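>>> structure here, sequence nowhere to be found:
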């Protein structure tokens, strides 16, 4: 079996409530500095319904990049109240361009590129997960 990158310690369910229904994901939770720094680097694939949740507690401005990340991702920036602040769709693999949260966020969800559009996930939608005091 070929390694596709280190996995964060925990897998947890996460829900996003959209206008068209509830979307359920299984996310790896990146809590430590090392887990956040590595993120989804070096992965060759990210199955549908899977993702990574970055815990940036307390709420703060966040900047991400795609260095050493081989697959396009949607980055979903989530405020402390669980509302989506903004979405950076189909980020460019291996780019060092800085992707900013555009405000204070508590977490970032990374899913396969195109997922937000495909599932109708939009700013203002609510994320259900203990990190945001929901679910």
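Thanks, I have it. All of these numbers come straight from a predicted model, not from anything done at the bench.

>>> from here on, contacts and neighbour counts on C-alpha atoms
Will do.

>>> measure the nearest residue to residue 59 once chain neighbours are set aside to residue 25 for me?
Spatially, and ignoring its direct neighbours in sequence, residue 59 is nearest to residue 106 (4.2 Å; CA to CA, 6 or more residues apart in numbering). Noted for residue 106: a distance of 18 Å to residue 25, by CA to CA, to the nearest Å.

>>> for residue 52, same thing?
9 Å.

>>> want to compare, so here's the second one:
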């Protein structure tokens, strides 16, 4: 009986958490995340930092636009193959998968509302999303170095 009560309470709590998460994800409101400045060559990036599972899950969902020179840095606890998709994301984005030393390993363009995954070529802890074409227009490609944020100066 006690086990049944505990299970009911646990499921009830998870339902509340899930509802709050869904409301945050569907609200159209940008998350309030810490900002870090990153440089890519002579280009400055103002990136929101998504560190927690919930922050990474919401990412840039439901936003109608992303200001030029701004992006989102996804930080994972450990290096693994990382894959991203664009469900509920309205902005066309480019993503850079980045090694621990700030080296861009690979890049991918992602289309709004697509459920097609784009993955890192190797295990990484970092991914940086920017407006689509941002990296290409600035000559940032695999092998380029990012500085600032979590990377060495």
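Here it is on my side, so go on. The structure presented is a predicted model; accordingly, all values stated were derived computationally and were not measured.

>>> can you calculate the TM-score here?
Here the TM-score for the pair of chains, by TM-score structural alignment, normalised by the length of structure 1, is 0.88; 127 aligned residues with a CA RMSD of 1.4 Å.

>>> follow-up on the earlier one: pretty sure the residue nearest to residue 59 of structure 1 is in a strand, no?
Yes - assessed by DSSP: H, G, I helix; E, B strand; the rest coil, residue 106 of structure 1 belongs to a strand.

>>> still on that earlier bit, residue 52 and residue 25 of structure 1: who's more crowded?
The neighbour comparison of residue 52 of structure 1 against residue 25 (other CA atoms under 10 Å) goes to residue 52, with 27 against 18.

>>> so what corresponds to the more buried one in structure 2?
Taking TM-score structural alignment, the alignment pairs residue 52 of structure 1 with residue 72 from structure 2.

>>> how about residue 93 of structure 1?
Using TM-score structural alignment, the partner of residue 93 of structure 1 in structure 2 is residue 112.

>>> can you give me the buried ones in stretch 6-22 of structure 2?
residue 21 (16 or more other CA atoms under 10 Å).

>>> oh, I was asking about stretch 132-148 of structure 2
Those would be 132, 134-135, 140, 145-147, for stretch 132-148 of structure 2 by 16+ other CA under 10 Å.

>>> residue range for that stretch in structure 1?
Mapped onto structure 1 using TM-score structural alignment, stretch 132-148 of structure 2 spans residues 113-129.

>>> end to end, how far does the matching stretch reach?
Taking CA to CA, the first and last residues of stretch 113-129 of structure 1 lie 21 Å apart.

>>> can you check stretch 70-86 of structure 1 too?
Using CA to CA, the two ends of stretch 70-86 of structure 1 sit 22 Å apart.

>>> also stretch 128-135 of structure 1?
This stretch, stretch 128-135 of structure 1, spans 5 Å end to end (CA to CA).
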